[in-house]
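[1] Predicted model and sequence follow; I will ask about them next.
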Amino acid sequence: MLLNEKDFKNEGVKIAALIMAESARTAPKSKGEDTIEIVYVDGEEMEKIAAKMEEMAEGGDKDFIRDAESVRKSQAILLIGAKGDRTVGVNCQACGFESCSEFKKADRKGENFVGPNCAFRMIDLGIALGSAVKVSAMLGIDTRIMYRIGIAAKKLGMIDADVVMGVPLSALGKSPYFDRAPKK
């Protein structure tokens, strides 16, 4: 049997994304409580994200267009988010409230992400993201953590989380996520 890499590239990227997802899932969490949400996206759903990002650029942030182009050059996206409303219960005040019970009474809202959020849950999100992209680096898959992808996917209802980041994946000759010119 002969297989050209071009014929299985997307399958390899999907396998990498699935392993990245498991690394994010098993990353350490505050108090051992998991509030992380993970969704794999490819195909037509990626185009929906890119189109939503272009629509959002009309609000003034032209980098949504640049990042939409990166989405279109990707083979897959991993959405990783966290539910920030679940406190750890240590009354650390990092959220800006006197106690976790005061935090729980807060009016949670937001146009792109929902907040306020428990700082420990956001730390958990960062650790999960770091764990995922560590795996991609080990596997030789290009990625970049992009909040604009997360916003678009959240607005499209693709993931149930308060704060979401998108991690596009690519296996091209050159990473499409760096050396990108800002849109004017």
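    Cool, the structure landed. No experiment lies behind these values; they were computed from the predicted model shown. Numbers count the residues shown, from 1 in each chain.
[2] rest of the way, CA atoms for contacts and neighbours
    Will do.
[3] Name the residues of stretch 20-31 that are buried.
    By 16 or more other CA atoms under 10 Å, the buried positions in stretch 20-31 come out as Met20, Ala21, Glu22, Ser23, Ala24, Arg25, Ala27, Pro28, Lys29.
[4] How about stretch 94-111?
    Quick answer for stretch 94-111 (16+ other CA under 10 Å): Cys95, Phe97, Ser99, Cys100, Phe103, Lys104.
[5] Between those residues, which sits nearest Leu169?
    Here the nearest of the buried residues of stretch 94-111 to Leu169, counting by CA to CA, is Cys95; it sits at 32.0 Å.
[6] ok, the closest residue to Asn10 other than its chain neighbours - how many residues close by?
    Among residues not flanking Asn10 along the chain, Gln75 sits closest, at 6.0 Å (CA to CA, 6 or more residues apart in numbering). For Gln75, the tally of surrounding residues (other CA atoms under 10 Å) stands at 21.
[7] And Gly173, by the same measure?
    7.
[8] circling back: which two among the buried residues of stretch 20-31 are spaced furthest apart?
    Met20 and Lys29 (16.2 Å).
[9] Leu169: what secondary structure?
    strand (DSSP: H, G, I helix; E, B strand; the rest coil).
[10] Let me see the contact set for it.
    Val13, Ala17, Ser74, Gln75, Ala76, Ile77, Leu78, Ile141, Asp142, Thr143, Arg144 (CA atoms under 8 Å, 6 or more residues apart in numbering).
[11] JSON lines for those, including secondary structure?
    Output for those, formatted as JSON lines (three-state DSSP):
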{"residue": "Val13", "secondary structure": "helix"}
{"residue": "Ala17", "secondary structure": "helix"}
{"residue": "Ser74", "secondary structure": "coil"}
{"residue": "Gln75", "secondary structure": "coil"}
{"residue": "Ala76", "secondary structure": "strand"}
{"residue": "Ile77", "secondary structure": "strand"}
{"residue": "Leu78", "secondary structure": "strand"}
{"residue": "Ile141", "secondary structure": "coil"}
{"residue": "Asp142", "secondary structure": "strand"}
{"residue": "Thr143", "secondary structure": "strand"}
{"residue": "Arg144", "secondary structure": "coil"}
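[12] Comparison target below:
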Amino acid sequence: MALYEGRSTAYEALVDIAKHCIHAVYKAPQVTARLELKTAIITNEELHPVMEVLSTLAGAEFVMEMDYLTYKDAAAMGQQPVVVAIGADVTYSELGWDCGACGFQTCSEFNRYSKENKGLGLLGTGPSCNWKMLDLGIACDWACAAAWQYNIENRVEFTVGAVINLLEYLDGCSCVLALPLGPLTDLWYYNRPMFTRRFNYEQWLSQMRNVAPVAFQGFSGGQHPMIKGAGAWWQKAPEMVKVEGDPQMMQEKLDLQGRLMQQVMEKRQVVAQMKEKSRA
């Protein structure tokens, strides 16, 4: 017989639950029956390269900052998330359905273009077969459902998945999504308590106006829609929505890309060593 402290013992069991999530990934039904899914479980120091790259992105992209601080605060509690990485190569179609959803009239045209032209988008390299992306999403849904069966806090993230993909934790994937499990609390990835502590109401409202401006926008039929600001916006001079370029922002993004790729190349070597060690 033994006496186990509840919270720490439950946290240790997250790796076992991650394995059950992967069971669900490979059990999930597919529309195409052709998608080759790849998975990995990332824990402890193996997650450090992801956190380092996220910290670089956090200074420039608000959504990256949100997820970086969410993971960082969980680690400070002694409950760093256990991450299930789920990925696939969706840049090729052998379906022959010629549905046109990818933007090309035939699968053959899509394949010819994709073979020579791949670009880095929000989720990963593209273009992508929409049917295979649908199957990847279904697999992630099943993984989330498996975690829910165990009452484990989780949320699918393209941000962390994109970093995992950049660092090549999974081989041969054009798109990777991340499913963090834990910490042992409720609504960690939805309530975001770290931001409640960091921002007051006015600061948070200002952030949300930048993130989702359409939610603050007035009637647009006059072609000069007003946008509601923080505080008593109706007592202030009206602010209008305007579409224009932002050279400074674009230059900052280019500078970030340069720093990011240098860091990614360095961290890929670390990840490669981790993978080699795990195979030994």
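    Received the coordinates, thanks. Given the structure is predicted, the values throughout are model-derived calculations rather than measurements.
[13] TM value for the aligned chains?
    TM-score for the superposed pair, counting by TM-score structural alignment, normalised by the length of structure 1: 0.91. Supporting figures: 183 aligned residues with a CA RMSD of 1.9 Å.
[14] right, and the pair among the buried residues of stretch 94-111 of structure 1 with maximum separation?
    Farthest apart among the buried residues of stretch 94-111 of structure 1 - using CA to CA - are Cys95 and Lys104, which lie 10.7 Å from each other.
[15] Give me the buried subset of the contacts of Leu169 of structure 1.
    Val13, Ala17, Ser74, Gln75, Ala76, Ile77, Leu78, Ile141, Asp142, Thr143, Arg144.
[16] Nearest residue to the last one in space, please, no chain neighbours.
    Right, the one you point to is Arg144 of structure 1. Val167 (5.7 Å).
[17] now the second one
    With CA to CA, 6+ apart as the criterion, Ala17 of structure 1 has its nearest non-adjacent residue at 6.6 Å, and that residue is Leu78.
[18] how far away is Ala161 of structure 1 from Arg25 of structure 1?
    14 Å (CA to CA, to the nearest Å).
[19] try Ile15 of structure 1
    Going from Ile15 of structure 1 to Arg25 of structure 1 by CA to CA gives 15 Å.
[20] And Pro247 of structure 2, what's its match in structure 1?
    By TM-score structural alignment, Pro247 of structure 2 lines up with nothing in structure 1.
[21] Which ones among the buried residues of stretch 94-111 of structure 1 lie within helices?
    Cys100, Phe103, Lys104 (DSSP state H).
[22] out of these, who's nearest Glu37 of structure 1?
    For these, the nearest to Glu37 of structure 1 is Lys104 (20.5 Å; CA to CA).
[23] What lines up with the closest one in structure 2?
    Lys104 of structure 1 maps onto Asn111 of structure 2 when the alignment is built from TM-score structural alignment.
[24] List the buried residues in stretch 50-69 of structure 1.
    Buried residues in stretch 50-69 of structure 1 (16+ other CA under 10 Å): 50-54, 56-57, 62-69.
[25] Setting the sequence-adjacent residues aside, check what's closest to the match of Lys104 of structure 1.
    Tyr92 (5.7 Å).
[26] that older thread, so the residue nearest to Arg144 of structure 1 makes contact with Thr143?
    Yes. Taking contacts as CA atoms under 8 Å, Val167 of structure 1 lies within contact range of Thr143: 6.2 Å.
[27] what about the strands in structure 1?
    All strands of structure 1, identified by DSSP state E, fall at 36-41, 76-82, 142-143, 163-170.
[28] Dump those strands into JSON lines; add distance to Phe113 of structure 1 as well.
    Shown next, in JSON lines, are the strands of structure 1 (distance: least, CA to CA, whole Å):
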{"stretch": "strand 36-41", "distance to Phe113 of structure 1": "14"}
{"stretch": "strand 76-82", "distance to Phe113 of structure 1": "10"}
{"stretch": "strand 142-143", "distance to Phe113 of structure 1": "22"}
{"stretch": "strand 163-170", "distance to Phe113 of structure 1": "5"}
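[29] Any idea which of those gets closest to Gly150 of structure 1?
    From the strands of structure 1, taking CA to CA, the stretch that ends up closest is strand 163-170, at 4.2 Å.
[30] start and end residues in structure 2 for the closest one, please.
    Using TM-score structural alignment, the residues of structure 2 aligned to strand 163-170 of structure 1 are 175-182.
[31] thinking again about what came up before, trace the residue nearest to Ala17 of structure 1 over to structure 2, please.
    Checking TM-score structural alignment: Leu78 of structure 1 goes with Val84.
[32] possible to save the buried residues of stretch 94-111 of structure 1 as JSON lines with distance to Gly115 of structure 1?
    Converted to JSON lines, those look like this (distance: CA to CA, whole Å):
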{"residue": "Cys95", "distance to Gly115 of structure 1": "9"}
{"residue": "Phe97", "distance to Gly115 of structure 1": "12"}
{"residue": "Ser99", "distance to Gly115 of structure 1": "16"}
{"residue": "Cys100", "distance to Gly115 of structure 1": "14"}
{"residue": "Phe103", "distance to Gly115 of structure 1": "10"}
{"residue": "Lys104", "distance to Gly115 of structure 1": "11"}
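[33] of the residues you listed, closest to Ser175 of structure 1?
    Cys95 (36.2 Å).
[34] Let me see the contact set for the corresponding residue of structure 2 for that closest one.
    Aligned by TM-score structural alignment, Cys95 of structure 1 pairs with Cys102 of structure 2. Residues near Cys102 of structure 2 by CA under 8 Å, 6+ apart: Phe110, Pro127, Ser128, Cys129, Asn130.
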